[in-house]
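[1] fold the following, please.
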Amino acid sequence: MRATGIGSLPGDDFSGALAAMGESFPSLVPVPELPARGPVAGIIGRGVATLTELPVELDAADWRVADAPDRAARSARATLRRDIDDIEESLAGEAATVKVGLCGPLTLAVSLHLRRGEAVLDDLSARRDVADSLAAGQAELAAELRRRMPAVTWVWQIDEPAAPAVLAGRIPTQSGLHRYEPLDVHVAGGHTGALVAGLRAAGISEIAWHCCSAGIPWRMLADAGVDDAMIDVATLRTADLDRAAEWLEARKGLGLGLAPTGVRDAVSSADEMLDRLLGLVRTLGVDPGLATAQGILTPACGLAGWSQAAASRQCSQVARAAELADEQLSG
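    Prediction:
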């Protein structure tokens, strides 16, 4: 069973964090996201850094569509470029498997704003432009990574923390007095599918979709061609259990967030995670061997709010839990 991190970590030393992730998760190295470096390095800053031909600016705490990129937008792109250089220097021709996590189109449509203040989600044309720009930009980035580091196998993680709220119509408007209309699941799936198609064309063979909120749109993910669904198992509802079992039985990867991350520095032991995994496998009613072959153990969500020492211990325990799972379930 593979093990990996979700992405966000404490601290501001990218090279050090990358080395630590390589140590903890040698079979699937997660590229760190370090939001402590500022808004240019968080999930939205990294997302806007991949947009093509769509200038943005940072106005107070909000990213907005603009006439020309401002200093923050240029800094976001420069930070991403430095991180890519550091990845290349660190790997130095190694045949590693590396996971890149970047913001997906639904979450970006919530967090990127129009000039009038409302979210891009509110405007059909703007939402389509952002989704298309994101798909093109991430495909270009994927092609560059493959060109610069041909020995690396790249796994792409589409981060969509806001997706269930977008689909359910729970996103508040700028005033907070109303909610945006639910986004049709077929439209949302079209945006996701366009991103997946662009990544496939750029040579990415494994594409994951991550969300640690309840309400995973299983059918949308299948229709969009996603390979791995990465979830917080604590958010699974009764209706999700059959969908998760079907997902595994279709030989798709299932990222199992078994280490709760909501309480700062509350490290789950490998034995605790193994117990949770065994209970989940029994509940799903799937072949244990299938769970180890297709399962990916992870923390439930990012660890950016934790101390570096506790985050490191948690990652080590996740990796150890995957080893124990192989021993317990593969026989």
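[2] use CA for all of it now, contacts and neighbours both
    Noted.
[3] how close does D122 get to Q174?
    For D122, the distance to Q174 equals 10 Å [C-alpha to C-alpha, to the nearest Å].
[4] who has more neighbours out of the two?
    Per other C-alpha atoms under 10 Å, whichever of D122 and Q174 has more neighbours is D122, with 17 against 14.
[5] the more buried one contacts H178, correct?
    No: under the criterion of C-alpha atoms under 8 Å, D122 is not in contact with H178, lying 12.0 Å apart.
[6] let's compare: structure for the following, please.
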Amino acid sequence: MSGPEVETAPPLGLADRRPPSVLWTGIGSWPGTDMGDAVRIAFAECPDLPYLPELPARGPAAQLVGRGASVLSGLAVDLQPAGWRLADAPNRDARQARSLFRQDLDDLEEVAQGFVGAFKLSVAGPWTLAAALERPRGDRVVADHGARRDVVQSLTEGIGALVDELRRRLPDLALVVQLDEPLLPAVLTGGLSTASGFSRHRSVDRPEVAEAYSQLVAHLAATGPMGAAAVPVVVHCCAAGAPVSLLREVGVAGVALDLGQMGTETWDEVGEGLTEGLWFGAGALPTTGTAPLARPEQVATRVLARLDDLGLDADAGLRTVLTPACGLAGFDSDGALAALRVLRSAADILSDRLLG
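    The predicted structure is shown next:
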């Protein structure tokens, strides 16, 4: 997997870089409650692919489902003891979620003024929202075909509106949308428990799951004023059994996976995708502890060994982007910062090895 000269298309349509090299970025969650500081760190430590962090320590309104629900267009939610629920009108918690996200965008706009390049925005995906949100009369949205359809359509329109807003605020950002889907495998396999806990919801058919993604990908390819670039979609899943082949078929630009949850079949599907131009976010740095659990050399070697096993050339390998396995909110601030720096060093090592 080496050679003196490699011509490769950068992942996700990023501006070409000389010399070509492996990128690195964060996944989403970050410790603490200061969004301005978190955004500044994301830009400073991941300069080629910065991202908007998520700060779950601020409470349910700022966590994955709360932030995702705040993006929905035309659907109201409220927060109940059992979690977020579709509602006739938003309550105080829902209004707080929208307000916090607006403040996050304000912080982003302040920090990113003058920045030109790719930027990653993460939102809860349609199937994780359908699995987490409850219907007004109880049980999960995923149990009802009509409710599922409404959430998918609402999220698609909401993300499109969010993209348009960011284009107005920061027209020099080349946006990438990351859909966080930790519950997607459970939706496909019937692994979600009912409200009673005594049974499980029926699995959702793959064609319906695929159609939701196809609609969203097509909407982001077409949204925006004349001449606006299509917005690539990446799906992040930190659970075992991510349906990589399905995601490739619906046109997503990439997948981001926890290497610790990947079996042989998943690796084979990723390898096929990489040869066809798929972007692969390799979650090579464990996030289950309170500090980075691997050195840069270990992270780089972990990824390179699997790329070698798949027989991929350097061109395909350079479409790999190093990430933490999942978010970094479980670390303290120093540990989270150290994690991004481990990835940066590992990306340099992996680049050198791929390029010989």
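[7] about what we covered before: what touches both of D122 and Q174 of the first structure?
    Shared contacts of D122 of the first structure and Q174 (C-alpha atoms under 8 Å, 6 or more residues apart in numbering): none.
[8] need the helices for the first structure, in chain order.
    Taking DSSP state H, the helices of the first structure run over residues 14-24, 43-49, 71-91, 105-111, 124-148, 163-168, 185-201, 218-224, 238-249, 270-284, 288-294, 308-329.
[9] of these, give the one that comes closest to L34 of the first structure.
    Nearest of the helices of the first structure to L34 of the first structure, taken as C-alpha to C-alpha: helix 14-24 at 7.2 Å.
[10] ok, the alignment partner in the first structure of L257 of the second structure - contacts?
    With the correspondence set by TM-score structural alignment, L257 of the second structure lines up against I231 in the first structure. Counting by C-alpha under 8 Å, 6+ apart, I231 of the first structure touches 210-213, 254-257, 300.
[11] circling back: okay, the helices of the first structure in TSV with distance to R37 of the first structure next?
    Formatted as TSV, the helices of the first structure follow (distance: least, C-alpha to C-alpha, whole Å):
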stretch	distance to R37 of the first structure
helix 14-24	9
helix 43-49	11
helix 71-91	9
helix 105-111	19
helix 124-148	21
helix 163-168	25
helix 185-201	27
helix 218-224	32
helix 238-249	36
helix 270-284	30
helix 288-294	34
helix 308-329	14
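[12] turn these into CSV, including mean neighbour count and distance to A3 of the first structure.
    What follows is the helices of the first structure, written out as CSV (neighbours: other C-alpha atoms under 10 Å; distance: least, C-alpha to C-alpha, whole Å):
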stretch, mean neighbour count, distance to A3 of the first structure
helix 14-24, 19, 9
helix 43-49, 25, 22
helix 71-91, 16, 19
helix 105-111, 25, 25
helix 124-148, 19, 22
helix 163-168, 22, 24
helix 185-201, 19, 23
helix 218-224, 16, 21
helix 238-249, 16, 16
helix 270-284, 17, 12
helix 288-294, 20, 11
helix 308-329, 20, 5
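[13] now for the aligned partner of A208 of the first structure in the second structure, how many residues are close by?
    Using TM-score structural alignment, the partner of A208 of the first structure in the second structure is V234. If you count neighbours by other C-alpha under 10 Å, V234 of the second structure ends up with 27.
[14] the most centrally placed residue in the second structure: what's it in contact with?
    When the second structure is reduced to its mean C-alpha position, the closest residue under C-alpha atoms, centre = their mean turns out to be Q178, at 3.4 Å. Residues in contact with Q178 of the second structure (C-alpha under 8 Å, 6+ apart) are 120-123, 233-236.
[15] G257 of the first structure now?
    230-234, 297-301.
[16] please report how far it lies from Q317 of the first structure.
    As judged by C-alpha to C-alpha, G257 of the first structure and Q317 of the first structure stand 13 Å apart.
[17] then D83 of the first structure?
    From D83 of the first structure to Q317 of the first structure the distance is 26 Å (C-alpha to C-alpha).
[18] follow-up on the earlier one: what residue of the first structure matches up with the residue nearest to the centre of the second structure?
    So Q178 of the second structure corresponds to Q157, using TM-score structural alignment.
[19] quickly note the distance from R295 of the second structure to G271 of the second structure.
    25 Å.
[20] about what we covered before: okay, the contacts of G257 of the first structure in TSV with distance to G93 of the first structure next?
    Output for these, formatted as TSV (distance: C-alpha to C-alpha, whole Å):
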residue	distance to G93 of the first structure
M230	28
I231	32
D232	34
V233	36
A234	38
L297	27
T298	26
P299	28
A300	31
C301	30
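[21] contacts only, for A291 of the first structure.
    1, 248, 281.
[22] could you rerun that using 10 Å?
    Contacts for A291 of the first structure (C-alpha atoms under 10 Å, 6 or more residues apart in numbering) come out as 1, 245, 248-249, 251, 253-254, 277-278, 280-281, 284, 325-326, 329-330.
[23] quick check: it vs L278 of the first structure, distance?
    Distance from A291 of the first structure to L278 of the first structure, by C-alpha to C-alpha: 10 Å.
[24] circling back: how much space separates the residue nearest to the centre of the second structure from V123 of the second structure?
    Q178 of the second structure is 6 Å from V123 of the second structure, by C-alpha to C-alpha.
[25] between those two, which contacts overlap?
    Common neighbours of Q178 of the second structure and V123 (C-alpha under 10 Å, 6+ apart) are 28, 235-236.
[26] which one of these sits in the busiest neighbourhood?
    H236 (28 neighbours).
[27] just the buried subset of the contacts of I231 of the first structure, please.
    Among the contacts of I231 of the first structure, the ones that count as buried by 16 or more other C-alpha atoms under 10 Å are 210-213, 254-257, 300.
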